[in-house]
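Trainee: kindly return the folded structure for what I paste below:
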Amino acid sequence: MIKIYVDMDKCQHYGQCVFEAPEVFQLNADDKLEYQAEAPDDMLADLESAADVCPMQAIFLTKE
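Mentor: Purely as a prediction, here's the structure:
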C-alpha cells in the first residue's frame, strides 16, 4: 500500500494531481482538493506523476 499525504497548508487546489491520478484526487463542489489516504502499489507511477506536477509540491508519498 502507498500512503498519501497532502500538506493542505501548501495546497492551492490547482487540481493538477486530479489529471494524473483521478482515482485518488478529486476537486469537490467548492473546488477544494479531496484525496484518499491510501492507494494500491500498482498506482505508484500515477501518484509519483501527481506529486511531480503539483506546483506547490504539497503531495508526499510513502510505501508501506
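
Trainee: every contact and neighbour count from this point should use C-alpha atoms.
Mentor: OK.

Trainee: assumed residue 55 was part of a helix.
Mentor: No - with DSSP: H, G, I helix; E, B strand; the rest coil as the criterion, residue 55 is coil rather than part of a helix.

Trainee: buried sites along the strand or helix carrying residue 51?
Mentor: Using DSSP states H and E, residue 51 maps to helix 44-53. For helix 44-53, the neighbour count (16 or more other C-alpha atoms under 10 Å) marks 44, 46, 47, 48, 50, 51, 52, 53 as buried.

Trainee: and this one, please, so the two structures can be compared:
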Amino acid sequence: MKVNVDFDRCEGHGLCVTQAADAFSLNDDGELDYHFDGDDVPADMEDDVRAAIGVCPVAALSESP
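Mentor: The predicted structure is shown next:
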C-alpha cells in the first residue's frame, strides 16, 4: 500500500501520529513528516496507517489505488 500526503492541506493536528507513530511524525516546526514517502507501507503497519488516514480531519491523507 502507498499513501498520498497532501502537505499543503495538512494543518498539523497530529491525529495521524497518534494512530501510526511509526509512519507519521510532526517535526519541530509542526509540519508533517511521512516516513514512507514514495515507498510501500510495511504490511504489518497497514491497519494503523489506514486508521490514520481515517482520522485526518482535513483529508490530507489518502490511500493510493
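
Trainee: could you get me the TM-score between them?
Mentor: Once superposed, chain against chain, the TM-score is 0.85 (TM-score structural alignment, normalised by the length of the first structure); 62 aligned residues with a C-alpha RMSD of 1.3 Å.

Trainee: which one among the buried residues of helix 44-53 of the first structure gets closest to residue 59 of the first structure?
Mentor: For the buried residues of helix 44-53 of the first structure, the minimum distance to residue 59 of the first structure (C-alpha to C-alpha) is 5.1 Å, reached by residue 51.

Trainee: to which residue of the second structure is that closest one aligned?
Mentor: Matched across to the second structure, residue 51 of the first structure falls on residue 53, judged by TM-score structural alignment.

Trainee: number of residues surrounding the nearest residue to its match once chain neighbours are set aside?
Mentor: Nearest non-adjacent residue to residue 53 of the second structure, counting by C-alpha to C-alpha, 6 or more residues apart in numbering: residue 61, 5.2 Å away. Neighbour count of residue 61 of the second structure, defined by other C-alpha atoms under 10 Å: 22.
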